[in-house]
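Undergrad: Provided below for reference: sequence and predicted model.
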Amino acid sequence: MASFFSKLFGLSGGAAKDAETLPGKTETYADCRITAAPKREASQYRLGGIIEKEIDGQMRARSFIRADVFSSEQDATDAAFRKARQIIDQHGSSLFADDAPTRQV
């Protein structure tokens, strides 16, 4: 009975378990590989993804997570591709200029 109320009111500590990154689809845009990585949170999907580019033989990655949530995985994936293209267009060459192997944008 206690576990029923814990799950009902979110007291089970399952929030971390519920926020799982789903394997994403990829596409190429402006010499970058974009991987949509929506995170499942309860019954919704949070917008997220990874932008990768090979520079001088080394792969650089820029990850992003946004506050936007969607009711379907497909909507979150589509939005991740749109957001990644926007990030690439806005940042241009400065997106990977710091030579950091990985970072958040």
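TA: Happy to help now that I have it. Residues are numbered from 1 along each chain as shown.
Undergrad: alpha carbons only for contacts and neighbour counts from here, please
TA: Will do.
Undergrad: Phe70 touches Thr77, doesn't it?
TA: No. Phe70 lies out of contact with Thr77 (Cα atoms under 8 Å); the separation is 9.4 Å.
Undergrad: Contacts made by stretch 25-39 with the rest, please.
TA: Residues from elsewhere that reach stretch 25-39 (Cα atoms under 8 Å, 6 or more residues apart in numbering): 19-24, 45-54, 73, 76-77, 80-81, 84-85, 88.
Undergrad: can you check stretch 59-78 too?
TA: If you take Cα under 8 Å, 6+ apart as the criterion, stretch 59-78 is touched by 24-25, 36-38, 43-54, 95-96, 99-105.
Undergrad: Got another one to weigh against that:
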Amino acid sequence: MGFFSKLFGLDKKKKTVEVEPVEYEGYLIYPEPIAEGGQFRIAGRICKQIDGEVKTHTFVRSDLLSSRQDAETFMLNKAKMFIDQNGDTMFGN
């Protein structure tokens, strides 16, 4: 049954990776690439504490890169640009 669980994504033993956030202009950026078919999808979170509440914007792009490091670097660059362009409005304010 273990083979089928892994095949269909039912394996409960998922690896959780601790991500160190990168601080930028008062925001915390968490690069969290998603492994897909031997490549990594650019993804992560942008967080900021506003009025005592932590607001989070999930950031997922369609781009796939061959290495986790490249996906993390690309995510950080895109997140910084997104913050510069949108600021707190990304949280629906």
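TA: Right, received. Where do you want to start? Not measured: the values here are computed from a predicted model.
Undergrad: before we move on, the earlier item: now restrict the contacts of stretch 59-78 of structure 1 to buried residues only.
TA: 24, 36-38, 44-53, 95-96, 102 (16 or more other Cα atoms under 10 Å).
Undergrad: In three-state terms, label the residue positioned nearest the centre of structure 1 for me.
TA: The residue lying closest to the centre of structure 1 (Cα atoms, centre = their mean) is Gly48, at 1.9 Å. Classification of Gly48 of structure 1 using DSSP: H, G, I helix; E, B strand; the rest coil returns strand.
Undergrad: and what of Leu64 of structure 2?
TA: The three-state label given to Leu64 of structure 2 by three-state DSSP is strand.
Undergrad: for structure 1, what spans make up the helices?
TA: Counting by DSSP state H, structure 1 has helices at residues 2-8, 15-18, 73-91.
Undergrad: so which of those is the most packed in?
TA: helix 73-91 (a mean of 18; mean count of other Cα atoms under 10 Å).
Undergrad: Where does it end up in structure 2?
TA: The counterpart of helix 73-91 of structure 1 in structure 2, counting by TM-score structural alignment, spans residues 68-86.
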